[in-house]
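Undergrad: Structure here, sequence nowhere to be found:
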């Protein structure tokens, strides 16, 4: 069971912990146009899934920008998702204002499918805890980071290196 805190207070996460080597669980989230997005939609590509509590906060903003910048060096066979509980309309507005064009923002607000499947749903706050997952083209989990304190930054370099290792 993953132990995490939010603003230094312990929180309970709902769902199962995902580990390196696991087959990545499928999920159903919403794109900015309200269409459904699943893991299978990006089958055959390497996926970097960046999970943030809310796109409109400082660390979440920086995390999304960092992975957007990294996208250029990762190649066309990599898709980067940012998942949050923010409404799709808010994600679309934020991406437009921030100039984010390489990361695909998706919303888990409707039924917390991603949060429960990946064990990142903070039950008491109905937010997702900060985490990063890298999934290979065959759907196997290659990298996992559950950030111990949800308001801290993830290991950007570790996630990016995990993607690069899969593209070789």
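TA: Nice, I can see it. The structure presented is a predicted model; accordingly, all values stated were derived computationally and were not measured.

Undergrad: rest of the way, CA atoms for contacts and neighbours
TA: Fine.

Undergrad: give me the element residue 111 is part of.
TA: Using DSSP states H and E, residue 111 sits within no helix or strand.

Undergrad: What's the local residue count around it?
TA: 13 (other C-alpha atoms under 10 Å).

Undergrad: Identify the residues contacting it.
TA: Residues counted as contacts of residue 111 (C-alpha atoms under 8 Å, 6 or more residues apart in numbering): none.

Undergrad: if I look at it, how far off is residue 5?
TA: According to C-alpha to C-alpha, to the nearest Å, residue 111 and residue 5 sit 23 Å apart.

Undergrad: Please apply the same query to residue 81.
TA: Counting by C-alpha to C-alpha, the gap from residue 81 to residue 5 is 23 Å.

Undergrad: So for these two, which sits in the more crowded spot?
TA: Legend: neighbour count by other C-alpha under 10 Å for residue 81 and residue 5, higher for residue 81 (21 against 17).

Undergrad: Check it against this one:
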């Protein structure tokens, strides 16, 4: 279990992020067309997992915009934006914003991604959603960098995540 804050108040997650140097846990998430995407679908690519509670909050939206802008310059790198939002909400947001350098994936139906990656918030107003985090995975599926953002309202450290690539 990890502790983060929401507006300064401590809240718990169900576990801890995968360890740097370990193999990234497999996942199955829902794409915008409702098909299933798995970690194996991205084999051979470097991945930035931008994980957040909801696309409809300002900090989450900013992280998607920022990674979208920075991803366009990176070779063999995909940014996966992961939340429990419905795929339709993710698609609406990126369409309205003209964001096309990120891939939105939803954990709405089971929450298994959040549970497996230790990011499920277990109490409070955001219970069941994901804590804000970034996980960087290399082209061989090894975790190269993790960040559990201490205060959910804060943005992740973009430079540290991108430097790990």
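TA: Perfect, I can see it now. For clarity, every value in this text was computed on a predicted model and none was experimentally measured.

Undergrad: Residues touching the longest helix belonging to the second structure, excluding its own?
TA: Longest helix in the second structure, counting residues (DSSP state H): helix 58-71. Helix 58-71 of the second structure is contacted by residues 50, 52-55, 77-79, 81, 99-102, 153-156, 158 when judged by C-alpha under 8 Å, 6+ apart.

Undergrad: what's the average distance of the very next helix or strand once past that helix to the first structure?
TA: For helix 58-71 of the second structure, the following helix or strand on the C-terminal side (DSSP H and E) is strand 77-83. Compared with the first structure after the fit, strand 77-83 of the second structure shows a mean deviation of 0.5 Å (mean C-alpha distance after the TM-score superposition for the first structure).

Undergrad: and strand 77-83 of the second structure, which stretch of the first structure?
TA: Mapped onto the first structure using TM-score structural alignment, strand 77-83 of the second structure spans residues 78-84.

Undergrad: what's the answer for stretch 136-149 of the second structure, then?
TA: With TM-score structural alignment as the criterion, stretch 136-149 of the second structure aligns to 134-147.

Undergrad: Please identify the buried residues of the matching stretch?
TA: For stretch 134-147 of the first structure, a neighbour-count test (16 or more other C-alpha atoms under 10 Å) marks 134-137, 139-147 as buried.

Undergrad: repeat for stretch 22-33 of the second structure
TA: Buried-residue list, stretch 22-33 of the second structure, by 16+ other C-alpha under 10 Å: 24, 27-32.

Undergrad: got the residues you listed as a markdown table, with secondary structure columns?
TA: Below are the buried residues of stretch 22-33 of the second structure laid out as a markdown table (DSSP: H, G, I helix; E, B strand; the rest coil):
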| residue | secondary structure |
| --- | --- |
| 24 | coil |
| 27 | coil |
| 28 | strand |
| 29 | strand |
| 30 | strand |
| 31 | coil |
| 32 | coil |
